[in-house]
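Colleague: Kindly return the folded structure for what I paste below:
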Amino acid sequence: MKKHNDMGRVTTQGARATWGAIALIGSLLAGCGSAPVGEGESDRPRVVTTTTVIAHWTQELGGDAIELVPLMDPGVDPHIYEPVPADTVAIESADLIFYNGYDLEPGLIRIIEATGIDATVVPVAESVSPLDMEQEGQRVPDPHVWGDVSHAVTMVETMRDQLIALLPEERDRIQQNATDYITQLRSLDAWVTEQVATIPAHQRQLVTTHDAFQYYARAYGLEVPGTLIGISTEEQPSAQTVQRLVDTIRTLNVPAIFAETTLNPQLITTVAQEAGVPLADQELYSDSLGAQGSRGDTYITMIEANTEAIVVNLGGQFTPFSP
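Modeller: Modelled structure (predicted):
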């Protein structure tokens, strides 16, 4: 029987895999595309995460006090991610599970809800009131809440509280990590506002492949006149949708449009060619952080890289972020 509290926390009772079985199955499933379960027994609590953004925040807060098991690699699109058997093994072995929620990662959410586990399960994004968007004729919550950095603060605070509940003996350490990181996020939030304000008002038009930037746009003073597909990358644009977007871009004299790192750029490249506008050289990070060493390998550098691309290509004046 599942028990829900007002934060969307879920606990279930069920059989847990032994560490010996976990190690064995993990070795058998190596190379299957999911994060390894790990070798040997650890006395640290195991925290399983879905998206790369949430994994990064978990590491920032918990450090080496936890055993972090991220299920997705950088560059993976959570909308269409297909879980592998190792993901179920990791979920069953977890003490705490952080996932985005609002149906961002439907494949993993189905496993989390169906698997018999004894863990605290937290849909982190659901600590933020969502925007309602249209998808296939229905109104659904937009899951891309981290685009507004003030929402990131709320999500990090939720994660901080859950980690402290898991590790009360590490309260001071986790609290300090959170305080330091949230200070950086608040500075980042103000900086993005300043950067976008340098774009001429009539050029603050953000056109991307899929509708992942509504929170960013609304927080920082941009308009999203159209996208190639909606909030889920499972959608396929029709020829009419492509033509409407081309017409909108021409009508508004949009200076440039943007591809995204997790999506094939072919169709948005075609839109740019048909509309006669540049496709920005820098792809935007939407649903995933970049690979280690890339411009967007942390949440802060992801937001900075996206902001630079948007500001420069829409005619603003960019100044690098200094925390």
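
Colleague: Could you use CA atoms for every contact and neighbour count after this?
Modeller: OK.

Colleague: distance of the nearest residue to residue 213 once chain neighbours are set aside from residue 215?
Modeller: Residue nearest to residue 213 in three dimensions, not counting chain neighbours: residue 147, with 6.3 Å by C-alpha to C-alpha, 6 or more residues apart in numbering. Distance of residue 147 to residue 215, given as C-alpha to C-alpha, to the nearest Å: 5 Å.

Colleague: try residue 201
Modeller: Taking C-alpha to C-alpha, one finds residue 201 at 18 Å from residue 215.

Colleague: Looking at those two, which is more packed in?
Modeller: residue 215 (21 against 14; other C-alpha atoms under 10 Å).

Colleague: residues touching that one, list them.
Modeller: By C-alpha atoms under 8 Å, 6 or more residues apart in numbering, the residues touching residue 215 are 131, 144, 145, 146, 147, 148.

Colleague: For burial, what's the neighbour tally of the residue nearest to residue 213?
Modeller: Residue 147 has 22 nearby residues by other C-alpha under 10 Å.

Colleague: any idea how far residue 62 is from it?
Modeller: 23 Å.

Colleague: Check residue 173 too.
Modeller: In terms of C-alpha to C-alpha, residue 173 sits 8 Å off from residue 62.

Colleague: Look at those two and report which has more neighbours.
Modeller: Comparing residue 173 with residue 62 by other C-alpha under 10 Å, the one with more neighbours is residue 62, at 23 against 16.

Colleague: Which helix or strand contains the closest residue to residue 82 other than its chain neighbours?
Modeller: Distance criterion C-alpha to C-alpha, 6+ apart; nearest residue to residue 82, sequence neighbours excluded, is residue 107 at 5.9 Å. Per DSSP states H and E, residue 107 falls inside helix 106-114.

Colleague: to compare against the first, here's another:
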Amino acid sequence: MVKPGRVLAAGFAVVLPLALAACSGGDQPSPSAAPGGDCPADPVSVVVSVDQWGGIVSELGGQCATVSTVVASSAVDPHDFEPAPKDAALFEDAQLIVVNGGHYDEWASKLAAGSAPDAPVIDAVALSGAAAHTDEGNPHVWYNPAVVTAVADAVTAELGRLAPDATDYFAERHAEFGDSLAPYHQIVGSLRATAGGKTYAATESVFDEMAAAVGLVNRTPPGYQAAASHESDPSPADLDAFLRLLGDRGVDVLIYNVQTEGSVPQQIRAAAEQAGVPVVDVTESVPPGTTSFETWQVDQLSALAEALGVGG
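Modeller: The predicted model follows:
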């Protein structure tokens, strides 16, 4: 994958550690600046590739950042997104670029390299230290609580470097974001304590990072998993193995990505419902009408706790 500009990866020196308790696209990029009081400096121009990170960056930047999220709705899969000339123009003016990485949004890394070679790039997958740079890796790292923290720390530190007069402002925004994430970390910790060791199967790998964070055991048939990760149809034998797993109630819950189309996931869901296996709906991108990343995640985790019959 192209590494444009100065990519801030796993070795990033975190200067403001986050203190915390206990696939999609639109017709127009989404510019935003979250509330946060008057800015003591000129706002930093930030381009974010996908909305999973766009809201977080907006919260951290407040009035001291103008944030444009390129893929800002659930209409287009970021894997397949084809940027228009206006998207390239956004990158030309960017002082900071935030991408997901891991072959999820390579178009953004290429635009950054071509249109803003001097702008620092924060790459979430690189920060995770995961193997998602390869085709075999899982790029859905916004479902990893540790990566959310790392990205927030990196964004705040870089914003402060780009606008030193607003360093204290960014520190306040960072602290407020940490406070807003407290319920998220609380429910993650509660699930880890009460649901660790319970089992799941999933129609896609999108939620796997969070499932691991709360201690769930993945029993999705390996052949099906491999097919899904390559966006291909499973073999009849792999699909049959999945259906038999559900029919035998071999897992405690089915994780279902509602943004996935096709008869195969629908067949799997029907099998789970017929066998009495609880189904938890998740999404790859932020659902329309959701107020923040935090509420999106807490709502899904609360549904998971309910499905598993544990406290959330």
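
Colleague: Superposing both, give me the TM-score.
Modeller: Laid over one another, the chains give 0.77 as their TM-score (TM-score structural alignment, normalised by the length of the second structure), with 283 aligned residues with a C-alpha RMSD of 3.3 Å.

Colleague: The residue nearest to residue 82 of the first structure matches what in the second structure?
Modeller: Taking TM-score structural alignment, the alignment pairs residue 107 of the first structure with residue 107 from the second structure.

Colleague: List the contacts of that match.
Modeller: Per C-alpha under 8 Å, 6+ apart, neighbours of residue 107 of the second structure: 81, 82, 83.

Colleague: and the gap between the second one and residue 200 of the second structure?
Modeller: Using C-alpha to C-alpha, residue 82 of the second structure is found at 34 Å from residue 200 of the second structure.

Colleague: before we move on, what about residue 61 of the second structure?
Modeller: Counting by C-alpha to C-alpha - residue 61 of the second structure and residue 200 of the second structure are separated by 37 Å.

Colleague: Could you list the buried residues of stretch 106-120 of the first structure?
Modeller: For stretch 106-120 of the first structure, burial by neighbour count (16 or more other C-alpha atoms under 10 Å) applies to 106, 107, 108, 109, 112, 115, 116, 117, 118, 119, 120.

Colleague: Oops, could you answer that again for stretch 63-83 of the second structure instead?
Modeller: Those would be 63-74, 76-78, 81, for stretch 63-83 of the second structure by 16+ other C-alpha under 10 Å.

Colleague: quick check, nearest of the residues you listed to residue 165 of the second structure?
Modeller: residue 64 (10.2 Å; C-alpha to C-alpha).

Colleague: if you go through the stretch 201-323 of the first structure in chain order, where are the helices?
Modeller: 214-220, 239-252, 266-275, 299-313 (DSSP state H, counting those that start in this stretch).

Colleague: what range in the second structure matches the first one?
Modeller: In other words, helix 214-220 of the first structure. Taking TM-score structural alignment, helix 214-220 of the first structure hits residues 208-214 over in the second structure.

Colleague: what do you get for the longest one?
Modeller: Residues 293-307 of the second structure are where helix 299-313 of the first structure lands when matched by TM-score structural alignment.

Colleague: Any buried residues in the matching stretch, and which?
Modeller: 293, 294, 295, 296, 297, 298, 301, 302, 303, 304, 305, 307.

Colleague: one step back: what two of the buried residues of stretch 106-120 of the first structure are the furthest from one another?
Modeller: 106 and 118 (20.8 Å).

Colleague: before we move on, back to that, report the separation between the residue nearest to residue 82 of the first structure and residue 156 of the first structure.
Modeller: Applying C-alpha to C-alpha to residue 107 of the first structure and residue 156 of the first structure gives a distance of 24 Å.

Colleague: One more: residue 316 of the first structure?
Modeller: Residue 316 of the first structure is 30 Å from residue 156 of the first structure, by C-alpha to C-alpha.

Colleague: what about these two, which has more around it?
Modeller: Taking other C-alpha under 10 Å, residue 316 of the first structure and residue 156 do not tie; residue 156 has more neighbours (25 against 20).

Colleague: The more buried one maps to what in the second structure?
Modeller: Checking TM-score structural alignment: residue 156 of the first structure goes with residue 152.

Colleague: That match against residue 56, yeah?
Modeller: Yes. Residue 152 of the second structure is in contact with residue 56 according to C-alpha atoms under 8 Å; the separation is 7.4 Å.

Colleague: Just give me the match in the second structure for the residue nearest to residue 213 of the first structure.
Modeller: Checking TM-score structural alignment: residue 147 of the first structure goes with residue 143.

Colleague: mind listing what the closest residue in space to residue 11 of the first structure that isn't next to it in sequence touches?
Modeller: With C-alpha to C-alpha, 6+ apart as the criterion, residue 11 of the first structure has its nearest non-adjacent residue at 5.3 Å, and that residue is residue 120. Counting by C-alpha under 8 Å, 6+ apart, residue 120 of the first structure touches 9, 10, 11, 95, 96, 97.

Colleague: Repeat that for residue 166 of the first structure.
Modeller: 45, 96.

Colleague: Aligned counterpart of it in the second structure, please.
Modeller: That one, residue 166 of the first structure, aligns with residue 162 by TM-score structural alignment.

Colleague: That match and residue 136 of the second structure, how far apart?
Modeller: From residue 162 of the second structure to residue 136 of the second structure the distance is 35 Å (C-alpha to C-alpha).

Colleague: Now the helix or strand harbouring residue 122 of the second structure on the first structure. Mean distance?
Modeller: Using DSSP H and E, residue 122 of the second structure falls within strand 120-123. In the superposition with the first structure, the average deviation recorded for strand 120-123 of the second structure is 1.8 Å (mean C-alpha distance after the TM-score superposition for the first structure).

Colleague: What residues of stretch 166-182 of the first structure count as buried?
Modeller: 166, 167, 171, 173, 174, 175, 177, 178, 179, 181, 182.

Colleague: Good, we can wrap up now.
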